[in-house]
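# Let me see the structure of the following:
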Amino acid sequence: MDDRPLPLLFGAHLARDRRRSAHTVRAYEATAARLMTFLSGHWGAAVDRGALGKVTAADLRAYLAQRRTDGIGNASAARELSAVRAFLNFAGGEDAELPRLRGPRVKKGVPRPVSPDEAVALAEEVAEDAREPWIGARDLAVLLLLYGAGLRIGEAMALTGADLPMGETLRVTGKRDKTRIVPLLPQVRAAVEEYVRLCPYGPAPAVPLFRGARGGPLAPALIRRAVRAARVRLGLPERTTPHALRHSFATHLLGRGADLRALQELLGHASLSSTQIYTAVDAAHLLDVYRNAHPRA
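Below you'll find the predicted structure:
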């Protein structure tokens, strides 16, 4: 009999039976361990497999409330709840009755950039829902290129094996065959490298870097479809699209002091007027912060 702790058994199940990525296994194991630690203090007793079958919606609400105090946002809370449900289902078996608890909702309103928390949660949720580990790694790499480097989805699809190995910068060919150099964060490079390592189709200089399940070029529609499904699960608004990740890249840089001309170069805009739209978006975001926080607003 395997006497490893339940979170580790859960992780082994995800890796062996569900073929989840190493990233997903680590994240879900961590959630399972957090839940058991919380319940032990919440109930004042040790938690075993049998006790997990008695978890109520009120217990889960209390757990999520504690996680909120850790600073997680709506998207992360929704992913946490998804992991908790998977763990409780594992502990109780396929026929287990799970407590019903609706995930957090995002208020609808004027379109705003996707927050950093939402962008990362979205990319990870898409990757975790993939049917094969290499496909999950592929989708994660694509979405991080959009959010972490400001690429258009068509620009990401146009990358080939000739762009490997990726260094600290990447040459991108955009609209009207205009080229630009964009910096690559270590996390983005690591995601691409992991995809290349897992992909069953070896890279070649004249072949698209991102491949479909049968080895052909990856269709952008597949990424858009995966994002649509993930944003529903996370409770994110309809404005959360692949292209919104590029908008968020621009807005977050501008909000942290990036020069407008430099941002124009990073985005590959032909004219500065195309880039200036982000000044209005960022001002609108600041106005929201003011209205919500200022005592005289």
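# all contacts plus neighbour counts: C-alpha atoms, from now on.
Will do.
# So what's the residue count around Tyr147?
The tally of other residues near Tyr147 (other Cα atoms under 10 Å) stands at 26.
# Ignoring the adjacent residues along the chain, who's closest to it?
Distance criterion Cα to Cα, 6 or more residues apart in numbering; nearest residue to Tyr147, sequence neighbours excluded, is Leu245 at 4.7 Å.
# Relative to Leu254, how far out is the one you found?
Distance of Leu245 to Leu254, given as Cα to Cα, to the nearest Å: 14 Å.
# Same check on His285?
Taking Cα to Cα, one finds His285 at 12 Å from Leu254.
# Contacts only, for Arg296.
Arg296 is in contact with no residue at all, counting by Cα atoms under 8 Å, 6 or more residues apart in numbering.
# and it, helix, strand or coil?
Under DSSP: H, G, I helix; E, B strand; the rest coil, Arg296 falls in the coil class.
# Could you also give me the structure for this second sequence? I'd like to compare it with the first:
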Amino acid sequence: MTTPVLTAATIGRYLSYLQERERAAATLQKYAHDLNVLREWLGERALTKQTLLLWKEELISKRAPATVNTMLAALNGYLSFMGWLQLRLRPLRIQRTLFQDERRELDRQEYVRLVVAAQRKGSQRLSLILQTICATGIRVSELRFITAEAVATGRAEISNKGKRRIVFLPDKLRHLLQPYLHRQGITAGPVFLSRTGKALDRSHIWREMKALCQSAEVSPEKVFPHNLRHLFARTYYTMEKDLSRLADILGHSSVDTTRIYTAESGIVHARQVGRLGLVVT
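Okay, the predicted model is just below:
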């Protein structure tokens, strides 16, 4: 049996394997980061079950359970690829929370303030990005599928994680995007481009959003692209109460994932329970 190792070369081989299987670019980036964190932590230590258990204990003491599990997923995938199944570690068992943390839940009023702040800052592109993600429920990584052609037809074909789905663009959004395309001279391809003509990446959008926090008076903990997708999901479910249809719109394989998106905060739940009027005395 080959002596288990974790090197830049073997990590590269594993990432190439994942790329050939059309794993998302964001997944590759995350796995590369997590495996390199482990590689630096190992130093001269051997890649053994005992050593990996020590690493897991350190992760548990310093990171959130969900983060620990994503890092273990990166490790276990690598170990399976290398054929070292006996070294894999068990993920943490996490009980699904019934409520969202209100400190991280973006509400509609805060979303509107972010859009207005972007407009006041003179960043029409950012204002439209916020509205496009929130009005369609797409992932930030799917923004590149919002093209001039999609604006013209009112429907974008999204290809992600080996699945395809159609996302419809509301007429109001199209009416905002059409003059923007005209001013930018974009007649085909992605609507939102960098100064060099490339599609915007997640980190660029994240930084621009964070820069709005102070002027919009919104907590930085609430301001990240994926929270716009959560706001879309909660708003849709509140109106339609159709979890299965929402799962299709969001591109989820399981409605269990969609339930996480539609969870309200504990404050909202407490208010709902209070309205039942079942306290008699």
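# Can you give me the TM-score here?
Remark: TM-score between the superposed chains equals 0.55 [TM-score structural alignment, normalised by the length of the second structure]; 178 aligned residues with a Cα RMSD of 2.7 Å.
# rewinding a little: please say which of Leu245 and Leu254 of the first structure ends up with more neighbours.
Leu245 (31 against 18).
# That one should be in a helix, yeah?
Yes: residue state for Leu245 of the first structure (three-state DSSP) corresponds to a helix.
# how about it, what's its match in the second structure?
Under the alignment (TM-score structural alignment), Leu245 of the first structure pairs with Leu228 in the second structure.
# quick one: that match and Thr132 touch, right?
No: using Cα atoms under 8 Å, Leu228 of the second structure makes no contact with Thr132, being 9.4 Å away.
# Helices of the stretch 1-150 of the first structure, residue ranges please.
Applying DSSP state H, counting those that start in this stretch to the stretch 1-150 of the first structure gives helices spanning 6-16, 22-43, 49-52, 57-69, 74-92, 116-128, 133-149.
# Then the stretch 1-150 of the second structure?
Using DSSP H, counting those that start in this stretch, helices in the stretch 1-150 of the second structure cover 8-20, 25-42, 49-62, 65-82, 108-120, 124-136, 148-153.
# so what secondary structure elements neighbour the fifth one?
In this structure, helix 108-120 of the second structure packs against helix 124-136, helix 213-216, with contacts taken as 3 or more Cα pairs under 8 Å, 6 or more residues apart in numbering; DSSP states H and E.
# could you dump the ones you listed to CSV with distance to Ile186 of the second structure?
Listed next are these as CSV, based on distance: least, Cα to Cα, whole Å:
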stretch, distance to Ile186 of the second structure
helix 124-136, 13
helix 213-216, 30
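# highest average neighbour count across these?
Mean neighbour count, computed with mean count of other Cα atoms under 10 Å, is highest for helix 124-136 among those, reaching a mean of 20.
# so where is it in the first structure?
Under TM-score structural alignment, the match for helix 124-136 of the second structure is residues 137-149.
# average gap between the matching stretch and the second structure?
Taken over the aligned residues, the distance from stretch 137-149 of the first structure to the second structure averages 1.5 Å (mean Cα distance after the TM-score superposition for the first structure).
# Centre of the chain to that stretch, how far?
Here stretch 137-149 of the first structure is found 9 Å from its chain centre; the criterion is Cα atoms, centre = their mean, to the nearest Å.
# contact partners of that stretch?
With contacts defined as Cα under 8 Å, 6+ apart, stretch 137-149 of the first structure is touched by 21, 119-120, 123-124, 126-127, 151-153, 156, 182-185, 188, 191-192, 194-195, 198-199, 210, 223, 242-243, 245-246, 248-249.
# how about the strands in the stretch 151-281 of the second structure?
Per DSSP state E, counting those that start in this stretch, the stretch 151-281 of the second structure carries strands over the ranges 155-160, 163-168.
# Now mean neighbour count and distance to Asp242 of the second structure too, for the ones you listed, in CSV please.
Below are the strands of the stretch 151-281 of the second structure laid out as CSV (neighbours: other Cα atoms under 10 Å; distance: least, Cα to Cα, whole Å):
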stretch, mean neighbour count, distance to Asp242 of the second structure
strand 155-160, 17, 21
strand 163-168, 14, 17
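# Now tabulate the ones you listed in JSON lines and tack on distance to Ser219 of the second structure.
JSON lines is the format used below for the strands of the stretch 151-281 of the second structure (distance: least, Cα to Cα, whole Å):
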{"stretch": "strand 155-160", "distance to Ser219 of the second structure": "30"}
{"stretch": "strand 163-168", "distance to Ser219 of the second structure": "30"}
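# Among these, which comes closest to Glu149 of the second structure?
Proximity to Glu149 of the second structure (Cα to Cα) singles out strand 155-160 among the strands of the stretch 151-281 of the second structure, at 8.1 Å.
# What's the match for Val110 of the first structure in the second structure?
Matched by TM-score structural alignment, Val110 of the first structure corresponds to Glu102 in the second structure.
# Where in the first structure does stretch 239-257 of the second structure align, residue-wise?
Counting by TM-score structural alignment, stretch 239-257 of the second structure corresponds to 256-274 in the first structure.
# Quick one: end-to-end length of the matching stretch, please.
In stretch 256-274 of the first structure, first residue to last residue: 19 Å (Cα to Cα).
# List the buried residues of it.
By neighbour count on 16 or more other Cα atoms under 10 Å, the buried set for stretch 256-274 of the first structure is Leu260, Leu263, Gln264, Glu265, Leu266, Leu267, Gly268, His269.
# How many residues are close by His33 of the second structure?
His33 of the second structure has 14 nearby residues by other Cα under 10 Å.
# typo on my end, it should be Gly154 of the second structure
16.
# Equivalent analysis for Ile153 of the first structure, please.
With other Cα under 10 Å as criterion, Ile153 of the first structure counts 21.
# if I look at it, how far off is Leu287 of the first structure?
Ile153 of the first structure sits 30 Å away from Leu287 of the first structure, going by Cα to Cα.
# The residue nearest to Tyr147 of the first structure: what's it in contact with?
When contacts are counted by Cα under 8 Å, 6+ apart, Leu245 of the first structure touches Pro113, Val114, Ala119, Leu143, Leu146, Tyr147, Gly150.
# so what corresponds to Ile11 of the second structure in the first structure?
Across the two structures, Ile11 of the second structure finds no equivalent in the first structure, going by TM-score structural alignment.
# Contact partners for Ile11 of the second structure?
Ala32, Leu35, Tyr78.
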